[in-house]
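Student: Fold the following for me, if possible:
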Amino acid sequence: MSFSSTIISSLLGIPLGVFIGSTEFRGKAWVLRITNTLMGLPPVVAGLIVLLILSRSGPLGKLKLLYTVTAMVIAQVVLITPIITGLTNNIVSLRAPQIQETAVGVGLSRSKQMLYTIYECRMQLISTVLAGFGRAIAEVGAVSIVGGNVQYKTRVMTTAIMLQTNMGHFEFAIALGIVLLVISFLINAVVQRLQEGKLRDD
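Tutor: The predicted structure follows:
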């Protein structure tokens, strides 16, 4: 689930962050303020918003997505996309002048300039995606609200840890926490190794 959420959020957040970071437009300051605010959106608020939208009386209630994995993915996307967008903007805004000068010099179109920017910043953007994944894999509040923590259906590792802790099964909760840390460590180790290999090639 966290992988799906991260992929969707990256497909939304990276192009948006590149556009904001490399383009001057009216209202950009307000867009940045809103993005920075949403980066700190409380998970329970995100979960509540998705709950209201997907509930029977909500605008998307007919889809019957509430208390499903799809609803949990939506909630995570709401949380992760602003983070990836904001971090991408920060990366691109620092390198945009140099990258755009090169792109314009070789006659790239606007769309190709965006792709070129993503390519030039790809190693830093991987770290941005990892930050989003870390946020997703640690999420409890939003996924609990929209998923319901239903056994064998919408219960994930973080909500299982919360449940086991509330039940007083601390040994099992700690074991699940260790598994979660190991998964996160292995993913980060693999990506770091790939980044180091790329830097040596460059």
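
Student: contacts and neighbour counts: CA atoms only from here.
Tutor: OK.

Student: Distance of the residue nearest to the spatial centre of the chain relative to Lys198?
Tutor: A centroid search over the chain (C-alpha atoms, centre = their mean) returns Ile80, at 3.0 Å, as the residue closest to the centre. The spacing between Ile80 and Lys198, counted by C-alpha to C-alpha, to the nearest Å, is 26 Å.

Student: One more: Ser127?
Tutor: Counting by C-alpha to C-alpha - Ser127 and Lys198 are separated by 14 Å.

Student: neighbour-wise, which of the two wins?
Tutor: More neighbours surround Ser127 than the other of Ser127 and Lys198, with 18 against 11 (other C-alpha atoms under 10 Å).

Student: distance of Leu51 from Val45?
Tutor: Distance of Leu51 to Val45, given as C-alpha to C-alpha: 10 Å.

Student: which one of those two has more residues nearby?
Tutor: The residue with more neighbours, out of Leu51 and Val45, is Leu51; 24 against 15, by other C-alpha under 10 Å.

Student: Now the second one, please; I'll put the structures next to each other:
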Amino acid sequence: MEAVWQGLVQAYYLLIRLDPGVMEVVALTFKVCGLATAVSVFIGVPLGTFLALKEFPGRRLVISLVNTGMGLPPVVVGLWVSFLLWRSGPLGRLGLIYTPAAMVIAQAFIAAPLVTGLTMAAIQQLPARLKTQVLALGASPGQLYWTLLKEARLGILAAIIAGFGGVISEVGAASMVGGNIMHQTRVLTTATVMEVSRGHFDIAMALSFILLGLAFSITAVLTVLQQRTRAVPDGRKKLLRLL
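Tutor: Sure, this is the predicted structure:
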């Protein structure tokens, strides 16, 4: 308990003093995780919607791959992304290895299956007749997809929260493709692991509290947005006015 208390006190002083090193790590963590989550949403929401609504040869195989990706070990993702980005790899000429961009790519690969799978499940849980009703009212394909997304908004926001949780807690892939380089690729998770390896448990505990605070703050904002949507009138009641 002494280490926990010391870590909490250390975290308080680091934040109150706005320690430049800690603020730099926090800023990079927020930047990398935010971009990775945004990329995963950009890919996962449309893909999940498509898989939920369309039938095509090989659909079950694609869904199986998505479901497998939801539990894919981060170190495996880090290994393959590293292989692609190494100087001798297929994309080595881009010079992305050991950069924040490489970390965003790796973490987006981790979060995208989560967002895709949970979005697909949210769309599939909608009433089976809803799609037919919307089309019968003369909706265009774009209006159909937008209406279904609004109806499934609670599940989709849950998918985004899950995707963010997957990237902000990840350490294996971030270390492999980022290298934990000071002032370049060091984020809160990799910095915590490094301090533990050095035996600086008070600093590691402080960083862990800061990480938990950051994760809670952003997740709380997303949760508020998610729960506020419950008060929005049912999209089907507004459909006639929208169309």
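
Student: show me the contacts for the residue nearest to the centre of structure 1.
Tutor: 5-6, 9, 39, 132-133, 135-136 (C-alpha atoms under 8 Å, 6 or more residues apart in numbering).

Student: longest helix of structure 1?
Tutor: helix 69-105 (DSSP state H).

Student: average gap between that helix and structure 2?
Tutor: Helix 69-105 of structure 1, aligned to structure 2 and superposed, deviates on average by 1.2 Å (mean C-alpha distance after the TM-score superposition for structure 1).

Student: on average, how far is the helix or strand just after that helix from the matching bit in structure 2?
Tutor: Using DSSP states H and E, the next helix or strand after helix 69-105 of structure 1 towards the C-terminus is helix 110-120. Overlaying structure 2 shows helix 110-120 of structure 1 at a mean distance of 2.2 Å from the equivalent residues (mean C-alpha distance after the TM-score superposition for structure 1).

Student: which SSE is Ala160 of structure 1 in?
Tutor: Taking DSSP H and E as the criterion, Ala160 of structure 1 maps to helix 157-166.

Student: how about that helix, which residues of structure 2 does it hit?
Tutor: Taking TM-score structural alignment as the measure, structure 2 aligns residues 188-197 with helix 157-166 of structure 1.

Student: What is the neighbour count of Val224 of structure 2?
Tutor: Neighbour count of Val224 of structure 2, defined by other C-alpha under 10 Å: 10.

Student: What's it aligned with over in structure 1?
Tutor: Under the alignment (TM-score structural alignment), Val224 of structure 2 pairs with Arg193 in structure 1.

Student: go on, Val39 of structure 2?
Tutor: Here Val39 of structure 2 is matched to Ile8 in structure 1, going by TM-score structural alignment.

Student: does its match really touch Val78, like I thought?
Tutor: No: Ile8 of structure 1 is beyond contact range of Val78, at 10.3 Å (criterion: C-alpha atoms under 8 Å).

Student: And the two? Which one has more around it.
Tutor: For the pair Ile8 of structure 1 and Val78, the greater number of neighbours falls to Val78 (22 against 17), based on other C-alpha under 10 Å.

Student: Check the gap between Gln164 of structure 1 and Phe133 of structure 1 for me.
Tutor: Noted for Gln164 of structure 1: a distance of 23 Å to Phe133 of structure 1, by C-alpha to C-alpha.

Student: Comparing these two, which residue is more hemmed in?
Tutor: More neighbours surround Phe133 than the other of Gln164 of structure 1 and Phe133, with 25 against 17 (other C-alpha under 10 Å).

Student: Okay, and that one sits in which element?
Tutor: Using DSSP H and E, Phe133 of structure 1 sits within helix 122-137.

Student: how about that helix, aligned to which bit of structure 2?
Tutor: The alignment of helix 122-137 of structure 1 onto structure 2 (TM-score structural alignment) spans residues 153-168.

Student: likewise stretch 17-27 of structure 1?
Tutor: So stretch 17-27 of structure 1 is aligned with residues 48-58, judged by TM-score structural alignment.

Student: Check the secondary structure at the closest residue to Arg186 of structure 2 other than its chain neighbours for me.
Tutor: Spatial nearest neighbour of Arg186 of structure 2, excluding adjacent residues (C-alpha to C-alpha, 6 or more residues apart in numbering): Asn180 at 4.4 Å. Secondary structure assignment for Asn180 of structure 2 (DSSP: H, G, I helix; E, B strand; the rest coil): coil.

Student: Asn180 of structure 2 and Thr192 touch, don't they?
Tutor: No: contact criterion C-alpha under 8 Å: Asn180 of structure 2 and Thr192 do not qualify, at 10.5 Å.

Student: Give me the contacts around the helix holding Phe133 of structure 1.
Tutor: Under the contact criterion C-alpha under 8 Å, 6+ apart, helix 122-137 of structure 1 has outside partners 2-3, 5-6, 10, 14, 76, 80-81, 83-84, 87-88, 91, 118, 158, 184, 188, 191, 195.

Student: Just the buried ones from those residues, in PyMOL syntax?
Tutor: Entered in PyMOL, the line below selects the buried ones among the contacts of helix 122-137 of structure 1, by 16 or more other C-alpha atoms under 10 Å:
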select buried, resi 2+5+6+10+14+76+80+81+83+84+87+88+91+118+158+184+188+191+195
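
Student: if I line the two up, what does Ile178 of structure 1 land on in structure 2?
Tutor: By TM-score structural alignment, Ile178 of structure 1 lines up with Phe209.
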